[in-house]
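# I'll drop the sequence and a predicted model, then ask my questions.
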Amino acid sequence: MQIAIMGAGAVGSYYGALLARAGHTVALIGRAAHVEAVQSKGLILETASGCETLEVTASQEVCALKDAELVLFCVKSTDTETAGASMASALSETAVVMSLQNGVDNADRLAEMLGREVIPVVVYAAVSMAGSGHVRHHGGGELALGSSDVGASLVALFQEAGMSATVADNVTDMLWTKLVINCAWNAVSAITQQPYGALMAIDGVRALVVAVMGECQIVAQACGVILPDDMERSTLAIAEVMSAQRSSTAQDLARARQSEIEHLNGFIVRQARCHGIETPINHTLLVLVRALEQGRHRCDLPSD
């Protein structure tokens, strides 16, 4: 199958690598440095089993999408509309589009831009970029797909590539569950630039994470979302199963890139406001990450 990865960062490159290893033709659309590295030496996939190099094509141009039968849309939530508009004319009429993004509403936003169905996907993978052209897998990799007419064939495709994939009737609730976990950990990891395991060893962090999660649960209930009964356990478990991992927000700030904080804690704050709910801890984390992002830009200014 001809498969394109739109926004080939860590998540997109990881799944692209697995699909290429399974024999599919994979095209990555990404940033210049990543594209140039892949073009010159292939895509390096590093897992617990070691490193391997996969043959894929790479481009900075959306025209690389034109022959794609399946598109994995992996851009940052902040870029959903811009990237969607740029790729609209390049898509085949029959291409299947899937959103593998953080946040709750990306598939709907992208579908509105494209005028076609976009399948929401919940991603449970800890991956990072070890360098341009080099993706590192830390754990996980499961995919939960929203319902669609092609759901069964997509699950088969991913399973044949060695991935765990299912179709979920409650994908919206699952997206919210992941959102709550991200809200509880991402900003704290970003502000401190610490991995989850080290954070849990700090006095008071556990209580902070639980408090953030509690605010999110109240907002989710107001939005009609059903979260798991073991939400606290699964949120705190991140510190064990991904102990050495820093959040994607932490990685963005470290690379002087705009984070997705507006679509994580920011989303909770906006939804809370619509329902007359106060979320002071989520709001504080949102403001602190905003301040770090703006401070980064000030540091880039030349001195007098």
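Structure received. Just so it is clear, the structure is predicted and the values come from calculations on it, not from any experiment.
# rest of the way, CA atoms for contacts and neighbours
Fine.
# Thr249 - how many residues pack around it?
Each residue near Thr249 was counted by other C-alpha atoms under 10 Å, and the total is 25.
# how about Gly204?
Gly204 is flanked by 10 other residues according to other C-alpha under 10 Å.
# how far away is it from Val97?
For Gly204, the distance to Val97 equals 42 Å [C-alpha to C-alpha, to the nearest Å].
# who's in contact with Val38?
56-58, 132-133 (C-alpha atoms under 8 Å, 6 or more residues apart in numbering).
# take a look at this one as well, against the first:
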Amino acid sequence: MHTVIFGAGAVGGYFGGKLARAGFPVTFLVRKRRFEQLKNRGLIISSFHGDFTINPHLVVESKEIENPELVILALKNYHLEEALPQLEVLISNGATILPLLNGVQHMDTLTDRFGEENILGGVCYIESTLNEEGNIVQTSPMHDIVFGSLREGQSEFTSKIVNMLKKSELNVLQTDNIISEMWKKFILLTTLSGITSATRQPIGVARNDLVTRALLVDFIHEIYQIAITHKVPLPEDTVERIIKKVEDLPPAMTSSMHRDLEKGLPIEVESLQGYVLELANKHEIQIPVSRAIYSLLHPFLNGTPQLQ
């Protein structure tokens, strides 16, 4: 299966690198600056599961790609809009999109424009970042992909994806309840990123402080209530399961939002905490914790603010 990795950052670069290393045909669709960086140095991955380097097949325009079958979309949410024309070309040439973006809001954007038949649902669990040289550093056992179809009739195609990911030594789970799985991840990620970014500390700090831990629990409850009101099919024990996941995280674990904040980069606050506020306003639900976290992070939306 010819896979296009749209974005060779910390997430897409890692998964694409694993696929290419296993011998599958992979094309990396990247921006010009990343193209030059990877062309000159190769894709260098330092991983909990073993270090490796590949010489990736790189393009900067989707029209250069022949016979794309699967597109793993691994961009920041704030880059999605500008990526839509490139995605349109890939879909017109036969590709199906597997988005691994943070959050859930992007699914409406993709399905409204391209139709459910061309989009899969997906989430990933991975702790990875780019270092100053542009190399990928993956630092925990997690390198998991959970995905599924939005409609029936794609079982043969999705089985091929499962087989490919397993042969690439990645953890993969195919599910018939992908929207539920995406929302579970959304609640976990939105609260984890919000609390680690607001405190400027890894999760262990918030977890070990009784006051901040109580705030985190309230944060989880707020987003769960919004999801239920929004008619997301979540099990009744969702909050307890997410709290258990937070408790089981390594104390030094943080979020990509926290890392981006420390680097002075733009953060995905609008597509995570901001989307929570959007739904809360729609359903007229009071969410004081979510609103406070969003307000604290909003000045850093476009990176470190410049004082005038």
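On my side now, so go ahead. On a predicted model such as this, the values are computed, not experimentally measured, just so you know.
# would you list the contacts of Val38 of structure 1 in CSV and tack on secondary structure?
Converted to CSV, the contacts of Val38 of structure 1 look like this (DSSP: H, G, I helix; E, B strand; the rest coil):
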residue, secondary structure
Val56, coil
Thr57, strand
Ala58, strand
Ser132, coil
Gly133, coil
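# which one of the residues you listed sits closest to Arg296 of structure 1?
Checking those against Arg296 of structure 1 with C-alpha to C-alpha, the nearest one is Ser132 at 22.0 Å.
# wait, what's in contact with the closest one?
Residues near Ser132 of structure 1 by C-alpha under 8 Å, 6+ apart: 33-35, 37-38.
# narrow these to those in helices?
33-35, 37-38 (DSSP state H).
# and those, which is closest to Val123 of structure 1?
His34 (21.8 Å).
# just checking, that closest one touches Gly133?
Yes. If you go by C-alpha atoms under 8 Å, His34 of structure 1 and Gly133 touch, sitting 5.0 Å apart.
# neighbours of the corresponding residue of structure 1 for Pro299 of structure 2, how many?
Using TM-score structural alignment as the criterion, the counterpart of Pro299 of structure 2 in structure 1 is Ala291. Counted by other C-alpha under 10 Å, the residues lying close to Ala291 of structure 1 total 11.
# which elements pack onto the helix or strand containing Ala291 of structure 1?
Secondary structure from DSSP states H and E places Ala291 of structure 1 in helix 280-299. Packing contacts for helix 280-299 of structure 1, counted by 3 or more C-alpha pairs under 8 Å, 6 or more residues apart in numbering; DSSP states H and E, involve helix 171-192, helix 205-222, helix 265-274.
# thinking again about what came up before, nearest to His297 of structure 1, of the ones in helices among the contacts of Ser132 of structure 1?
Taking C-alpha to C-alpha as the measure, Ala33 is the one of those closest to His297 of structure 1, at 21.0 Å.
# now do the contacts for the closest one.
Counting by C-alpha under 8 Å, 6+ apart, Ala33 of structure 1 has contacts 132-133.
# run the last query once more with 10 Å
Listed by C-alpha atoms under 10 Å, 6 or more residues apart in numbering, the contact set of Ala33 of structure 1 reads 39, 60, 131-133.
# so which residues of structure 1 form helices?
Going by DSSP H, structure 1 shows helices at 10-21, 32-41, 80-87, 106-114, 151-160, 171-192, 196-200, 205-222, 231-241, 248-254, 265-274, 280-299.
# chain center to the fifth one, what's the gap?
What that stands for is helix 151-160 of structure 1. 20 Å (C-alpha atoms, centre = their mean, to the nearest Å).
# tell me who's in contact with Arg116 of structure 1.
Arg116 of structure 1 touches 88, 93-97, 108, 110, counting by C-alpha under 10 Å, 6+ apart.
# now do His57 of structure 2
Taking C-alpha under 10 Å, 6+ apart as the definition of contact, the neighbours of His57 of structure 2 are 4, 20, 25-29, 35, 38-39, 42.
# just Glu142 of structure 1 next, same as before
The contact partners of Glu142 of structure 1, taken as C-alpha under 10 Å, 6+ apart, are 122-125, 158-159, 163-166.
# how about it, what's its partner in structure 2?
For Glu142 of structure 1, the aligned residue in structure 2 is Asp144 (criterion: TM-score structural alignment).
# nearest residue to its match in space, please, no chain neighbours.
Excluding its sequence neighbours, the residue lying closest to Asp144 of structure 2 (C-alpha to C-alpha, 6 or more residues apart in numbering) is Asn171, at 4.6 Å.
# surely that neighbour touches Val162?
Yes. Assessed by C-alpha atoms under 10 Å, Asn171 of structure 2 is found in contact with Val162 at 9.3 Å.
# between the two, what contacts are shared?
Taking C-alpha under 10 Å, 6+ apart as the criterion, Asn171 of structure 2 and Val162 both touch 145-146.
# just name the most buried of the helices and strands packed on helix 280-299 of structure 1.
The highest mean neighbour count among these, using mean count of other C-alpha atoms under 10 Å, belongs to helix 171-192: a mean of 22.
# okay, and that helix goes to which residues in structure 2?
Mapped onto structure 2 with TM-score structural alignment as the criterion, helix 171-192 of structure 1 occupies residues 178-199.
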